[in-house]
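Student: predicted model follows, preceded by the sequence.
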Amino acid sequence: MIFEKNVEIKVRDGAVLRANVFRPEGDAPVPVLMTHGPYGKDAHFEDAFKPQWDELKRLYPGIDTDGSSGHYLRWEVADPERWIPLGYAIVVVDSRGAGESPGKLQVWSPQEVDDYHDCIEWAGTQSWSNGKVGLLGISYYAMNQWQVAATRPIHLAAICPWEGAADFYRDVSHHGGIFGNHFLQIWYPKQILAVQNGNGQSSYIDRDTGKMMTGSPLTPDELAANRVDIIDQFRQHPLIDDWYEARTSRLSQIEVPVLSAGNWGGMGLHLRGNIYGFLGTGSQQKWLQMHGGTHWESFYLPQYVELQKRFFDRFLKAEENGWEEQPPLILEVRHPGEKFVTRYEHEWPLARTEWTAMYLDASSKGLSDSPRPQEAGSSYEAPGAGIEFVSEPFSVETEFTGPLSAALWVKTDAQDMDLFVTIRAYDPQRKEVLFRGATDPAVPIAQGWLRASHRKTIPELSSAGRPHHEHRMIEPVPSNEPFRVEVEIWPTCIVLPVGYRISVRIDAQDFEREGATGPRKGSGPFLHTDSTDRPPERFRGRNTILTGGRFDSHLMLPRIAATSKT
C-alpha cells in the first residue's frame, strides 16, 4: 500500500485542503472511495472515541487483527487496509477549517459542498485513478453525500450514505419543529471544535507523527473568528427558510447509483433520511438497506463490507456481479430478542401494506381496532410524563413495517404544545421489547415528535402513515379548545408474536423509560431541552388527549399481510 499524507488539493477559490491518500502499489489506475469532512483525518478511532471503540471491539474482536492492523482506522470512515487489497484507493479529506486544512470552518455549508465537489473532480483526474469516484462513510460522511451528489460532479460514479440524515430541518435540527439541542451541544465541541484547524489545545495526537493534527496553533480569538457556530445558526432559524434550503440536498438532481443504508434503531438522526433520501433521489439505480445494531458496528462487519464492495465493484469497476438482479430493498426484519431476518422487497411502503387504524380510548387507556362511541379525555401536566395507551394481545403474529403516524385530538391551556410520541411493544409478561439502538443501549419500536403550532401539513407531499409538515409558519394554538394534529412517527419494522401487545405513549417531554439509569434512557442523546426553544411560560400547562365519538384519535400502522415474501 502507498500512503501519501497531507496531499494538497486546490479548490476553485484558491484554498488548499489536505488529504490522506491510500492506494495500491503499481501503476494500474483504480477507482476511488472518498470522504470529506470535519472529524480529523488523523484522529485514530480509539483515541477519539474510546467507549465506542471498546464496544466495536467487543462486537467484532477481529476489527484490528482480521486482515487489518487497525492502524489507519478512523471514526466513520472506511478502513484502508481492507479496501486497498480489493483494488481501490481511499482518499480522506480534512474539510476547510478542520484538521490540517486551513480556512473558515462552516459545517454543512454551501462552501463545504463546493469544496467536496472540487475534491471529487481532483480525485477523478489523478494518474492513479480510473476516473470513477465513489462516496462511502457514516453519519456526517453520509449526510454530505446527499448534498454533493446533487451538484453532479463529472467523476462521481456512485454513493453509499450509511446512516445519515438528508433533511437538515426535519432530520437534524428540529424534530417536528422542536429544536433538538442536546445532541448538538455534545457533538459540536467533541467532534468539531476539538479538531478545528489551529486548535492548539486539541487532545488528539497523530499516531504517525506523534504531533498535534490540527496545524499551526491560533489564538482563542482567532479560532472563534475562524468558524461559524452551527448551533447558533440553528437557533436563529426556527422555521424552514432559505438558509435551510441552501443546505438541504436537491435529491431529485442525484443521478448516480445509490446504496442507502439506515438503522431501524436510529431514531433522532440515523433513520428517516436514509429512507426518504432513497425515495427522493432521482437515480434510476437505487437500493435501500435497513439494519439494526449500533451506529458504527454494521459499517465495519465483514458481511456489510462485502455488501459495499459488491455495490462499488458493479458501478466503479463495471463488474457483472449480479448486483442489479436483487430487489431494491434489503430489509433486516426485526423480531423480539434482537433477531433479524433478511428479506428482499420491491417498494416502500410495501405494496401489500394493510393500513390499520388503532384507536385510543382515554377512559380505559386502551388501543383497539374500532373507535369508542363515548367521548373521553385524559390529561397530564406539561412539561412531564404523559399517558400510555396499550392494545389487547395480538391473536395472530403481526408485522408492522413502514411509515406510521398518530392523528390526535388534543387541547391545552398552555400557549403551545409539544408532543413526544413513542411506540412500544410488550411480551405476554408485559416485559418491553427492546433493541440495541444506534446510540442508545435500549430503544423502543419507534418515535415521533410535533410542536402543535407547526401542525400545518402539505397535502400533496403527505401520504398514508406519513404526514409532511410545512414548518414555514406558526399556527396559533386555540386556548383550551379541541384541535386535531397529525404526528409523523419515524418508520419502523417489527414482527410481534401471538400474545404480544403494542402501545403508544404521549409525553410533554423526551421519552424516558421507567427505571432507566445512566445518560441514555430511551431517546439516546437526541433530547429537546433548550430553554430558548421551550420557554416554561409558553409550554407549561395542562394537556389533554381526547378520544371517542367525534374525536377519532388513532395510530395509523403499516400492517403487513401474513403472506410475507422470502
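Tutor: Nice, thanks for sending it over. Keep in mind that what you see is a predicted model, and the values were worked out from it rather than measured.
Student: only C-alpha atoms for contact and neighbour calcs from this point on.
Tutor: Noted.
Student: which residues sit in contact with F539?
Tutor: F539 makes contacts with 382-383, 414-418, as judged by CA atoms under 8 Å, 6 or more residues apart in numbering.
Student: next: R451.
Tutor: So R451 contacts 176-178, 416-419 (CA under 8 Å, 6+ apart).
Student: of the residues you listed, which is the nearest to A98?
Tutor: When these are compared for distance to A98 (CA to CA), I178 comes out closest, at 29.3 Å.
Student: before we move on, the earlier item: so of the contacts of F539, which two are at opposite extremes in space?
Tutor: Top of the distance list for those (CA to CA): P383 and Q415, 12.6 Å.
Student: the contacts of R451, buried ones only, as a PyMOL selection?
Tutor: Command for PyMOL, covering only those of those found buried under the criterion 16 or more other CA atoms under 10 Å:
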select buried, resi 176+177+178+416+417+418+419
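Student: the contacts of R451: which two are farthest apart?
Tutor: Maximum pairwise distance among these (CA to CA): 13.3 Å, between G176 and D416.
Student: below is structure B, check it against A:
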Amino acid sequence: MMIDWDVPIEMDDGIVLRADIYRPEKAGKYPVLISYGPYGKGLAFYDAHFKVVWDSLTEAYPEVASHSSNKYMAWELPDPERWTREGYICVRVDSRGSGRSPGVLDMFSPRQAQDFHDCIEWVGAQDWCTGDVGISGVSYYASTQWQVAALQPPSLKAMFAFEGASDFYRELARHGGILTTFWDNLLAQVENLQHGMGKRGLRSKVTGDLVSGPETLSPEELHANYRNIYKEFIERETEDEYYTARNPDWSKVTVPFVSATNIGGQALHQRGNIEAFANAASEEKYLEIHGGEHWTHFFTDYGFEMQKAFFDCYLKGDKEAWKNHPRVYLQVRKPDDTLFQRDEQEWPLARTDWTKFYIDAENMRLSTTPPTGEATVSYEGFGDGVTFLSDPFEETTEITGPSVAKVTVSSETEDADLFLVLRLFGPDMKECNFIGAADAATPLTHGWLRASHRKLDEEKSLPWRPFHSHDEIQKLTPGDPVDLDVEVWPTAIEVPKGYRIALSIQGKDYSSPAVKLMPKGVMPRISNNGVGFLTHQSGRDRPPEVFGKTVTLHTGHDGENAPHVMLPVIPAK
C-alpha cells in the first residue's frame, strides 16, 4: 500500500490537524474508512501501554495477527493492510490537541465533532476518494460516530460503531447519578498522548517520529491546552449543558449503521449501542449483540467479515453482500458461558412476556406472586447488601432484554446509592459468572440509582426502561420511604430447568464470591467485580457519612404494584 504521513487538514478556525492516509497500491478512486481520536495515530497496537492487550489478544485469537504484518495495527482501529487489500482507503486523524494535531484537547466536545465532520468532507473531496466515506472503530472511535452523524456530513454514507457509548451522562460519567471512576484511570493514557509532549513522549515504531508532535510544550502550556473531563464529571452531579452538548440529536442520525455491542458490557458501552439502535432516525440500522471481551471481535474474522459485508454494500454498492441481513443479530448466553445465535427483527423483542418477580423481604425471595404481608430489611450502605432468591425454574426459560426494578427504600441519611445485581445460580447454589467486556466475573447484569436522582422524565421513560432526568437533586427525609424506578441494563441468558435467579441490592460495587481468572491469553484480569475498572469508589462523590449508613427496603405493600423486578421472559418460537 501507499502511505502519506502527517497530511495537513485545515479546520475553519485555522488549526491544522494531521492525518495518516493508507491507500491501495493501484491508483484509482476508493471508498474511505476514517477515524478521529486521541490515542495517537503513530502509536502501534503492540507498543507501550497497549502491548499487554495485543499480546493477550493475539495469543488467544491467533487469526487476528495472521492477515498482515501487523506493523500498522493501532488500538481499536481497522488494520490498513487488510482493508487496502479489499479496496478501501484508511484515514487516521489525530484529534485536536492530541498526537500530532495541535490545539485544545477537549474530548467529545462539539468542537471535536465539528472537526470530525470537516475531516470527513475533506476526505470525500479528494481525487482518490469515490466520495463515499465510512467510519469504523471501537469505544471512543465508536462513541464519536453518533456525534458526527448528527451533523450530517454529506460524504458520510455508513458507520460501524463497535461498543460505543451514546449518552454522555448516563453511560460515560454517572451511572444512575453515581460517579464512575473509569476516567480517572483512562485519562492518564490520553494525557500521555497530548500534543506537545514532544520529546517527553513516545516515538512511533514505524516512522521514528514523536507520536505527540515535534513540539515540546511546557507543563503550563500543556495544562492550558487540556480540558479534564473527569474533573468536570466530579463537579457536575446533575445533567447540564456540558453533558447534553455532547449527546447526539437522534432525529438527525439518518446514516445507515451497525451498532455492535457486548452482552456483558454493563457499565461500559452496552446501553449506548442499544439506545442508539432504538433512537436513531436511520431507516437502515442494525444491532449486533456478541459475547467475549471488549475489543476482541472487532479484530477477529467474525467481526472483520461482518464489517466488510456491510461496507461493501453501503460504500461500494454491492447489495448482495448485506442481502437479507437480520435487523438484530443476537447471541444468547448459556450458564457455561457459551452462546447461541438467533436472528431477530427488533429490540426489545416484540414477543417478550414482561414478567414481574416480586421482592419479599420477609422470606428473602423473588416470586411471581406478590407477598401476602409487608416487611422490611436493612443493610449497611457500604456493606454487602441483601439478596432475594427465586425458586428453581421449572423449565428452561430465556431472559433477554432490558429490565426495570421498582423498589421502596428509606435511609438513615438524606441519600442512598443503590447497586442492583441480577445473578444466576446453579442447582448446587454456585453462582454462574461470565466473561464480560471489561471483567472476568460478570453477573447477568447491573443497575444503579442514587435515590436523590429518582425523578423521571415521563416523556422518555418506557415501561421496560425508566429514564431519569438527572436535572435536580431531591434529598431524602431520613426514615421516610420513597419509591424508586431503577433501570437495569439488558441481558440475554438461557436459564436451564433447576437454576435460580437472584436480585442483590447493595450500596457498593458487586464482588463475585469466587475469583475467576480470564482464560490464559484472553486479556489481563482486572478484577472480579463485574465492571472491571468502571467502579464507583470516589470518596468525594460518595462520602461515608451520607452513603455509608443504614438503608431499609420496604416490600409487600401495594398489591400487584408491590416492589418487584420486571424481567423480559422470551417465549420459545
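Tutor: Okay, I see it. What you are looking at is a predicted structure, and each value in this text was computed from that prediction instead of being measured.
Student: checking the contacts of F539 of the first structure against the second structure: which ones persist?
Tutor: Among the contacts of F539 of the first structure, the ones still in contact in the second structure (both residues aligned by TM-score structural alignment, their matches' CA atoms under 8 Å) are 382-383, 414, 416-418.
Student: mind putting the residues you listed into a markdown table with secondary structure and distance to G103 of the first structure?
Tutor: Converted to a markdown table, those look like this (DSSP: H, G, I helix; E, B strand; the rest coil; distance: CA to CA, whole Å):
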| residue | secondary structure | distance to G103 of the first structure |
| --- | --- | --- |
| A382 | strand | 45 |
| P383 | coil | 43 |
| A414 | coil | 46 |
| D416 | coil | 42 |
| M417 | coil | 42 |
| D418 | strand | 40 |
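Student: could you dump the residues you listed to a markdown table with distance to V477 of the first structure?
Tutor: Output for those, formatted as a markdown table (distance: CA to CA, whole Å):
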| residue | distance to V477 of the first structure |
| --- | --- |
| A382 | 15 |
| P383 | 17 |
| A414 | 9 |
| D416 | 6 |
| M417 | 8 |
| D418 | 11 |
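Student: ok, the residues you listed vs P102 of the first structure, which is closest?
Tutor: Distances from P102 of the first structure to these, taken by CA to CA, are shortest for D418, at 41.6 Å.
Student: the closest one contacts I506, doesn't it?
Tutor: No: D418 of the first structure lies out of contact with I506 (CA atoms under 8 Å); the separation is 9.8 Å.
Student: and D167 of the first structure, how close does it get to I240 of the first structure?
Tutor: Counting by CA to CA, to the nearest Å, the separation of D167 of the first structure from I240 of the first structure is 11 Å.
Student: these two: who's more crowded?
Tutor: A direct count of neighbours by other CA atoms under 10 Å for D167 of the first structure and I240 places D167 higher, at 25 against 17.
Student: list the contacts of the equivalent of the more buried one over in the second structure.
Tutor: In the second structure, D167 of the first structure lines up with D167, judged by TM-score structural alignment. Contact analysis of D167 of the second structure by CA under 8 Å, 6+ apart lists 247, 272.
Student: again with S367 of the second structure
Tutor: 357-360, 390-391.
Student: what segments of the stretch 201-350 of the first structure are strands?
Tutor: With DSSP state E, counting those that start in this stretch as the criterion, the stretch 201-350 of the first structure has strands at 258-263, 286-291, 329-335, 339-345.
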